[in-house]
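Chemist: give me the fold of what follows.
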Amino acid sequence: MDYRKFENQYVIRLDRGEEIAESLKFVAEKEKIKLAYLTGIGAAGKVTAGVFDTKEKVFKGHTWEGDLEIVSIGGNINTMNGETYAHFHISAADEQGNVFGGHLQEAVISGTGELVLTEINGTVDRKFDEETGLNLFEF
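Modeler: Here you go, the predicted structure:
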């Protein structure tokens, strides 16, 4: 991984074998980023993503492996109980052009990842919500 900061934006290159969420959390902690949003593209060899079942209050994920193009990745970094909290969604395409995705659990770069993390001046924490089972923004 390598990255450069330009004003409030971090342009990040992820390399083969690096995991996206883990790498972004590392950058956020190193740079003391408390609030930011993410956009990016790239190539992955493994993606685990899915949906949160709001009735059962559990995450239901799927894993795809092979040559996958990251069509888009987006989300945010903020805090929960003073700790870095990352929340990302991903869309990826296989060799046949089938696109799948959802809430990102894991994505391992196979070629490269080209990401832009834009820092926002401020802090937004999260708090667990019993009704939904989700960690929601708390202002």
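Chemist: only C-alpha atoms for contact and neighbour calcs from this point on.
Modeler: Noted.
Chemist: tell me where this structure has strands.
Modeler: With strands called from DSSP state E, the chain shows them at 2-6, 9-15, 36-53, 58-80, 83-93, 99-119, 125-129, 134-138.
Chemist: buried stuff in the fifth one?
Modeler: The neighbour-count criterion (16 or more other CA atoms under 10 Å) identifies 84, 85, 86, 87, 88, 89, 90, 91, 92, 93 as the buried residues of strand 83-93.
Chemist: centroid-nearest residue for this protein?
Modeler: residue 88 (3.2 Å; CA atoms, centre = their mean).
Chemist: just to revisit the earlier point, can the buried residues of strand 83-93 go into a markdown table with extra columns for distance to residue 15?
Modeler: Output for the buried residues of strand 83-93, formatted as a markdown table (distance: CA to CA, whole Å):
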| residue | distance to residue 15 |
| --- | --- |
| 84 | 22 |
| 85 | 23 |
| 86 | 20 |
| 87 | 21 |
| 88 | 19 |
| 89 | 20 |
| 90 | 18 |
| 91 | 19 |
| 92 | 17 |
| 93 | 19 |
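Chemist: re the thing from before, could you report the neighbour count for the nearest residue to the residue nearest to the centre of the chain once chain neighbours are set aside?
Modeler: Nearest residue to residue 88, sequence neighbours excluded (CA to CA, 6 or more residues apart in numbering): residue 75, at 4.2 Å. Close neighbours of residue 75, defined as other CA atoms under 10 Å, add up to 17.
Chemist: the one 3 residues further on too?
Modeler: Residue neighbour count, defined by other CA under 10 Å, stands at 24 for residue 78.
Chemist: another for comparison:
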Amino acid sequence: MKLKPYFTQAFITLTLLFASATLFAQEYLPATNAAKTGRSPGVKVKLLNEQGRAKTYVLVFAKGDEVLSGLTEFAQKYNVRSASFTAIGDATSCKFGWFDKVKKMFKVISLNEQAEITSMIGDMSVINGKPSVHAHINVADQNGNVHGGHLIEAFIYPTLEVMVTVYPATLQKQYNAESNINLLHPEL
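Modeler: The predicted structure is shown next:
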């Protein structure tokens, strides 16, 4: 049986549309995703200042280190219960998220090229007794266009300089079912 030309064209169009939708399917991640550790062997740490019980450190990341992995490992090793940080540097690739309140997940945005980390800011707290790192990042591509959002993953080249201030108090995060996010609860 031979198909009529308009059926053939419709079949080809539908096939192309399906292939395009599959090719460009958007990745989403849960907002409660924990950082993978063990991906930042080159991070160096130096204590810069101690004022009372507050401490300021510099963390210097090396080529190939992954940011959230290194920050999480630092928090684990130094038993960080509450901290804030800022950073600048360079990355070979980044993944960041935009929170979709309908899906209650992060829409993943990828930048797979060398970029300047023009700013990174975040905090460290505790979720169920374990350190948790929350960061937002802005990166500039080779044309100076800035991209950013909630940091999911960034691999460094050649370096990242992070200034971390660790506080003596503990900041707790607790799961919020309405948003599907772990939120700070200073009263805990």
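Chemist: overlay them and tell me the TM-score.
Modeler: The TM-score (TM-score structural alignment, normalised by the length of the first structure) is 0.97; 139 aligned residues with a CA RMSD of 0.8 Å.
Chemist: re earlier: mind listing what the equivalent of the residue nearest to the centre of the first structure over in the second structure touches?
Modeler: Aligned by TM-score structural alignment, residue 88 of the first structure pairs with residue 135 of the second structure. Contact partners of residue 135 of the second structure, counting by CA atoms under 8 Å, 6 or more residues apart in numbering, are 120, 121, 122, 123, 150, 151.
Chemist: what's the spacing between residue 135 of the second structure and residue 181 of the second structure?
Modeler: According to CA to CA, to the nearest Å, residue 135 of the second structure and residue 181 of the second structure sit 14 Å apart.
Chemist: quick check: stretch 70-79 of the second structure aligns to which part of the first structure?
Modeler: Alignment of stretch 70-79 of the second structure against the first structure: residues 23-32, by TM-score structural alignment.
Chemist: and stretch 148-168 of the second structure, by the same measure?
Modeler: Going by TM-score structural alignment, stretch 148-168 of the second structure sits over residues 101-121 in the first structure.
Chemist: show me what counts as buried in the matching stretch.
Modeler: Across stretch 101-121 of the first structure, burial judged by 16+ other CA under 10 Å covers 101-120.
Chemist: any idea how far it is from the middle of the chain?
Modeler: Computed by CA atoms, centre = their mean, to the nearest Å, the chain-centroid distance of stretch 101-121 of the first structure equals 5 Å.
Chemist: over to stretch 67-84 of the second structure?
Modeler: How far stretch 67-84 of the second structure lies from its chain's middle: 14 Å, per CA atoms, centre = their mean.
Chemist: for that stretch, which positions count as buried?
Modeler: 67-75, 80-84.
Chemist: could you dump those into TSV and include distance to residue 173 of the second structure?
Modeler: TSV is the format used below for these (distance: CA to CA, whole Å):
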residue	distance to residue 173 of the second structure
67	21
68	17
69	19
70	20
71	17
72	15
73	18
74	18
75	15
80	14
81	11
82	11
83	13
84	14
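Chemist: nearest to residue 185 of the second structure among the residues you listed?
Modeler: Nearest to residue 185 of the second structure, judged by CA to CA, of those is residue 82 at 12.1 Å.
Chemist: so the longest helix seen in the second structure aligns onto which residues of the first structure?
Modeler: The longest helix of the second structure (DSSP state H) is helix 5-23. For helix 5-23 of the second structure, there is no aligned range in the first structure, judged by TM-score structural alignment.
Chemist: after that helix, which helix or strand is next?
Modeler: Going down the chain from helix 5-23 of the second structure, the next helix or strand is strand 28-30, by DSSP states H and E.
Chemist: now for that following strand, which elements pack on it?
Modeler: Applying 3 or more CA pairs under 8 Å, 6 or more residues apart in numbering; DSSP states H and E, we find strand 28-30 of the second structure packed against strand 105-111.
Chemist: residue range for the strand it packs on in the first structure?
Modeler: Under TM-score structural alignment, the alignment places strand 105-111 of the second structure onto residues 58-64 of the first structure.
Chemist: how about the matching stretch: buried residues?
Modeler: For stretch 58-64 of the first structure, the neighbour count (16+ other CA under 10 Å) marks 61, 64 as buried.
Chemist: distance from that stretch to the second structure after superposition?
Modeler: Superposing on the second structure places stretch 58-64 of the first structure at an average distance of 0.8 Å from its equivalents, by mean CA distance after the TM-score superposition for the first structure.
Chemist: tell me how far that stretch lies from the chain's centre.
Modeler: A distance of 15 Å separates the centroid of the chain from that of stretch 58-64 of the first structure, by CA atoms, centre = their mean.
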